[in-house]
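# Output the structure for:
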Amino acid sequence: MKVRFIGTTILSFAAALVLQGAVITGVQAQEKQEAKPWFKDGEAQIVKAFEDPDRWIREDLWVETEFDSDGDGRSDRMHVDVTRPAETETEGLKLPVVYNTSPYFAGTAGNNPSYFWDVRHELGEEPKPHAHPTEIKRRGVRPIISKGHVSTWLPRGYIVVHSSSPGTGLSDGVPTIGGDNESLAPKAVIDWLCGRAKGYTTRTGNKEVKAYWSTGKVGMTGTSYNGTLPLAAATTGVEGLEAIIPVAPNTSYYHYYRSNGLVRSPGGYLGEDVDVLFDFIHSGDESKREYARKTVRDTEMKNGQDRVTGDYNDFWAGRDYLNKMDKMKAALLMSHGFNDWNVVPEHSLRIYEAARTKGLPAQIYYHQNGHGGPPPVSMMNRWFTRYLFGVENGVENDPKAWIVRENDEQGNPTSYADYPNPDASPVTLHLTKGAPEKGSLTVAKPTSQGKEALVDNYSFSAEALAKAENTDHRLIYVTPVLKEEVHLSGKTVFTIRAASSKPAVNLSVYLVSLPWNDHRGAKITDNLITRGWADLQNYKSLWDSEPLKPGRFYEMTFELQPDDQVIPAGQQIGLMIFSSDRDFTLQPEPGTELRVDLDGTSVSLPVVGGAQAWMKATGEF
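Below you'll find the model as predicted:
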């Protein structure tokens, strides 16, 4: 293929034809200040003529979809806004699109705990019904649905498009919280941007609107639910969606509201579930809300979400995007925080690994903070420049993983060949008794350690249990004091052999760094390495749980959340086992006894440098 140089980058001849003369060199742009995209160092640069908001064209419209989810006998239409440079009208300039869709743009019901499920009940017990919020009053003034992303991308030569999800704002349809219509809605908008679907000036009229200013190249980005929807669109295989940058996306509603068979709340939203989220976002047409509640919330969700067993089922499988990856073609740049306990970090990793297996262009960016946090703009710019403008900037040859180290700024990640770190390998540690104080965690497997027990009591926080010198409400096992730092990268795997005094028991497992940081302003995440939760009733399968026989021992293996963390010298790594986690799990009456067979319990850490690095840090072999 013939190429020509543009600034310090290379643009394929085919891409130049697609842009129809819309690209000029960096030198030309600086000299003439023409109102066309230009590139330097592999990135789209700010175009002076595109910076003035007074010259932007703003308009809204409705795009017709292929579904009727609100039962009114006509295809649902999605409300869409467009913000574009004036030159797309006056000069016939065609540009690629950065597209952001959301259920939040028109407002929400707010996070009132009285609308959440009550978590104070016995495991396996049918929960009491909960209240529902009052009507959401739509906010916003047409034609602007959102101003998000406009100031970043429009001056760099992109058109920015927003749309409201089904059943929200001025879009038709019903919210399904991961149902098919939430994938097909953004697909329809992309089809319209590529000339394959119809757009209209009004919600019910017949006057058409065409996206004559679009090159047919679309990229999507967004955070949280807004990060889930780019993935939802990409899994339809829609043509024209070239690249997505999901930030902290929820890639499986089961993994958001359950954990290895256990009913588990997302961090900060104790008692939330899919039906609560339905009420939270349902800001659509008031005349359609009763239909939506009856057909979706009170029927499909009520029957499918199953807060009694926590098992995986067809309802959850249909809301898991990992099951829909076969059609995906878009280049993927994932972003997530290792201390995101709302949408836990496994959500991004599972999709990144699937994309890599498919051979798709994929990179992952992880930082050490909580929910949200996009990659640096420069990284996003290179991604969109490569796949939307067609500039051959070599981004596909960049390192696959970018990790923000513990004391670095989020804009300054360290590159690695991949994630998990290819130099990491498992080091298995075994437990030596010590309850109710601390036991030890060693490479050498001790002989006949027997069993130790803890008593469930949700009244104690995980932090209090980790800091306690002596307590019956947790078991904790610690490594030798580290002589050198230890770099963990990947997923910790935990195997337990345990027995419960009741037919069901919560199981919570934390990996922590000790001694605990008690300095002013310290947070639990300062000492948290990773954690996970499970239901021992699902020791055979996530699909089928079975009541535990009190006193009988069961073996279960599951993964804790992925992490990449350097544990400094002078610390100890502690494995803490307890039952109810008051910030995440149901809270049964205290008193259930969990007995752990130490000889059948172990933890495998993903250590960079493997056994040799562990030996240097601990003196163990």
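# C-alpha from now on. contacts and neighbour counts both.
Noted.
# Might you report the residue contacts of the most centrally placed residue in the chain?
Centroid-nearest residue in the chain, with CA atoms, centre = their mean: residue 249, separated by 2.6 Å. Counting by CA atoms under 8 Å, 6 or more residues apart in numbering, residue 249 touches 223, 224, 225, 226, 227, 228, 336, 343, 347, 348.
# Here is the second sequence; please produce its structure so I can put it next to the first one:
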Amino acid sequence: MMNERNYSKVPVFENGMAQPVFPFTDGKTGADYNPETSSIVRYAVYVESDYDMDGDGKRDLVKAVVQVPRSAVEGNYKAATLFEARPYCAGVNEDGYPHMKEVAEKEYRYFDFADLEREVPARVPTGSIGAMELALQANPSDWYYPDKGNNDSMVYSNLDTFNYYLVRGFAVVLCGGFGTLGSDGFNYVGSDYERDAFKFVVEWLHGDRVAYANREGTIQTKADWSNGNVAMTGRSYAGTMPFAVATTGVEGLKTIIPIAGIADWYSQQNMQGAQRYWPKEVLNSFLAYYCSSRYHDESLSEKQLDDMAAFHHELSLRQLKCGFDYDEEFWGSGNYCLNADKIRCTALIVHGLNDENVSTKQFEMMYKSFKKAGRNVKLLLHQGAHITPTMSNREYGILVDGQFYDDIVNKWISYYLYDVDNHAEDMPAVLVQTNYDQKKWETAESWETAYAMNLACEETGTTVIDTDWEAAGVSAENFDERMALQSGNMNRRYMTSAFEEAVTIQGTVCVKLKAALKDGDAEQDFHPENRNDVDTLTMKLGDSSISGKMDDVEVALLLCDVCDEKFDSIQSVDPERNTIPVEKVKAGGVINGGDIPAFDEVEFATVHKNYRVITRAFADLCNPEAGYDPVTATNSIELKKGEYHDYHIYMNATRYTVESGHRLALVIATEDPVNCLIHKTYAVEIENASVEAKVPVTKDTDDRLIKADE
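So this is what the prediction gives:
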């Protein structure tokens, strides 16, 4: 514990950072929590939206949980806010997979999406209440109680995620958005409604919108402790919503720190007309249901519950009509890059280079959007998977170039929210952990490189690959290894010679090739099989009788680092490619300061193999026009046997150093069992001489020939 005499009533900044000078009391102590004496003032508010999604004749309210140092509420200073917008924080429906099977063949009433646009007048408050008075009435059960959809968790279990910032004088606000428990409306993934729910919270913090102290929406309350400056942060879904809100240009949002966030929902789930996400979760309605903890609101009538279910079912049907192609009506609102010109804030974008959950293309698309908007943007890239450099829920963290991750964020938001002159805005454009030595971090002044290494195939003739998993001896567990180390009936490797000196790849690799459908029963949709036990509704996503087109004749591309000798590398160890183990290197090595316990310092565990997948891509041969921009995957064609088409396939963004003595393997395959929703029977013919790749590199490097192995 800190000595009480070291506490301050106002933020203190030293070395460009806010210091831990505020006392802390836990907000999750149940009956022991005392709002009269708590050093952190906590309460819930209900922000009024512009929408009446659920059609009850009243504008929908959005619940937000507020945590703010008591001193700010007492009027000693105005606090800046760190805001996490995350549907999961209000609870989840853990039964997502069985639920999708239960509703696959169920009939629902038609839900007209035009009804979402109904306009109703704003409420008229009958009174007002201040933050302190509201907090004195509050109970931890407003924000911390068992999650009815997940018995092993608690609602707002991320309450502790930002304690580091609370003891340094920042306020912290958490919000689940529409369709979550305590809020009205429907969870509508990737929509303007979802985005605006969180924008409205920023507006309340800035003083531009009404919030209420109760669910009835009668007594208003203002964030009179707020200085109006907001930073949004969080990982995954909580890293996506900051970018979404940033593209509204909302007043008060000064900066965002998105971690593993999505820039475009289409290319998160698909890639150039092909499915790229895990097969059981490719319908937006799955995620919408998973996030809809409002189903557990015991005050709702059967009709209200049925309305939510009908809405989510209609969302499924709308996506089925798109197939795996981009459709502006369905995907446009979730393509935040289309509104890059509206961005007014800055960004510190954080992403793991081994993240196979949210693809690395997403951080690059965000980065390009902020550059297009002319805003200050930085990249912080680590070698982890789908994690935050400090994992507060697991009480560990990695060092970032010898620094604590939260200290880096502290400097960034101290500059943008409190105007501290610490030159945080001048940090390098790119700070990246190297793949060959995780203790080493390198910098670059731009993500774009001035150089490219071209790989061109010297082979003639053609290569035929098919989708026979059994003949290839391929499974989800061994796919990467088989693809990287040998050619077979499902894949062909195109190999470089060994590198005489190290070469660093940075950016997006583009592969060109000519390919044709060699064999397959197109009239029967290539005989689709459900190899991953997916519900029948999701399986209809590639059904030509619904979409009216040939769809998802997939190729998978991998760029691999291979070597005759085994080498240490950081890579995932599970079939889903989502887990990279960590090893403790120093107990209590990550200092939080103040009354907050330290976390353990960890490093990523390495594996000892003679291959490592650097980056990958998926593409549908039915979409030869598809390129980097998701909009280009709008048009598809009917493939004819023997009819060649030109393809430009863009792999996920990467930063990787190929060391001396290693070779690159460009692998062209058909189906990837890990990401395969619909197993089909077909064969593809590739013109070997057409295969080439443009590889962005950090220095002038000679072009190379690649050769197809047997």
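# picking that back up, the second structure: which residue goes with the residue nearest to the centre of the first structure?
Following TM-score structural alignment, the counterpart assigned to residue 249 of the first structure within the second structure is residue 261.
# what do you get for residue 167 of the first structure?
Match for residue 167 of the first structure (TM-score structural alignment): residue 179.
# Please verify my assumption that that match contacts residue 294.
Yes. Using CA atoms under 8 Å, residue 179 of the second structure makes contact with residue 294 at a distance of 5.3 Å.
# where exactly do the helices run in the stretch 251-400 of the first structure?
Counting by DSSP state H, counting those that start in this stretch, one finds helices in the stretch 251-400 of the first structure at the ranges 253-257, 274-281, 289-292, 302-304, 314-317, 346-358, 377-384.
# Could you dump the ones you listed into CSV and include distance to residue 611 of the first structure?
As requested, these are exported to CSV (distance: least, CA to CA, whole Å):
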stretch, distance to residue 611 of the first structure
helix 253-257, 32
helix 274-281, 43
helix 289-292, 56
helix 302-304, 45
helix 314-317, 38
helix 346-358, 25
helix 377-384, 35
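# most neighbours per residue, which of those helices?
When the helices of the stretch 251-400 of the first structure are scored by mean count of other CA atoms under 10 Å, the highest mean neighbour count falls to helix 253-257 (a mean of 23).
# How far does that one sit from its chain's centre?
In terms of CA atoms, centre = their mean, to the nearest Å, the centre of helix 253-257 of the first structure is found 11 Å from the chain centre.
# That one: average distance to aligned residues in the second structure?
Compared with the second structure after fitting, helix 253-257 of the first structure deviates on average by 1.0 Å (mean CA distance after the TM-score superposition for the first structure).
# could you say what helices and strands that helix packs with?
When contacts are defined as 3 or more CA pairs under 8 Å, 6 or more residues apart in numbering; DSSP states H and E, helix 253-257 of the first structure packs onto helix 314-317.
# what stretch of the second structure does the helix it packs on fall on?
Against the second structure, helix 314-317 of the first structure falls on residues 329-332 (TM-score structural alignment).
# neighbouring contacts of the matching stretch?
190, 265, 266, 318, 319, 322, 338.
# chain center to stretch 94-102 of the second structure: distance?
22 Å.
# got it, and stretch 307-322 of the first structure?
Centroid separation between stretch 307-322 of the first structure and its chain, computed with CA atoms, centre = their mean, is 17 Å.
# Next, the distance between the ends of that stretch.
22 Å (CA to CA, to the nearest Å).
# Kindly report the same for stretch 255-265 of the first structure.
Taking CA to CA, stretch 255-265 of the first structure runs 10 Å from one end to the other.
# for stretch 482-498 of the first structure, same thing?
First-to-last residue span, stretch 482-498 of the first structure, CA to CA: 29 Å.
# residue range for that stretch in the second structure?
The alignment places stretch 482-498 of the first structure over residues 499-515 of the second structure (TM-score structural alignment).
# now the matching stretch, how far from the chain's geometric center?
25 Å.
# ok, residues contacting it?
447-449, 621, 644-663, 684-688, 690-699, 701.
# Tell me how far stretch 74-89 of the first structure lies from the chain's centre.
Worked out by CA atoms, centre = their mean, stretch 74-89 of the first structure lies 27 Å from the chain centre.
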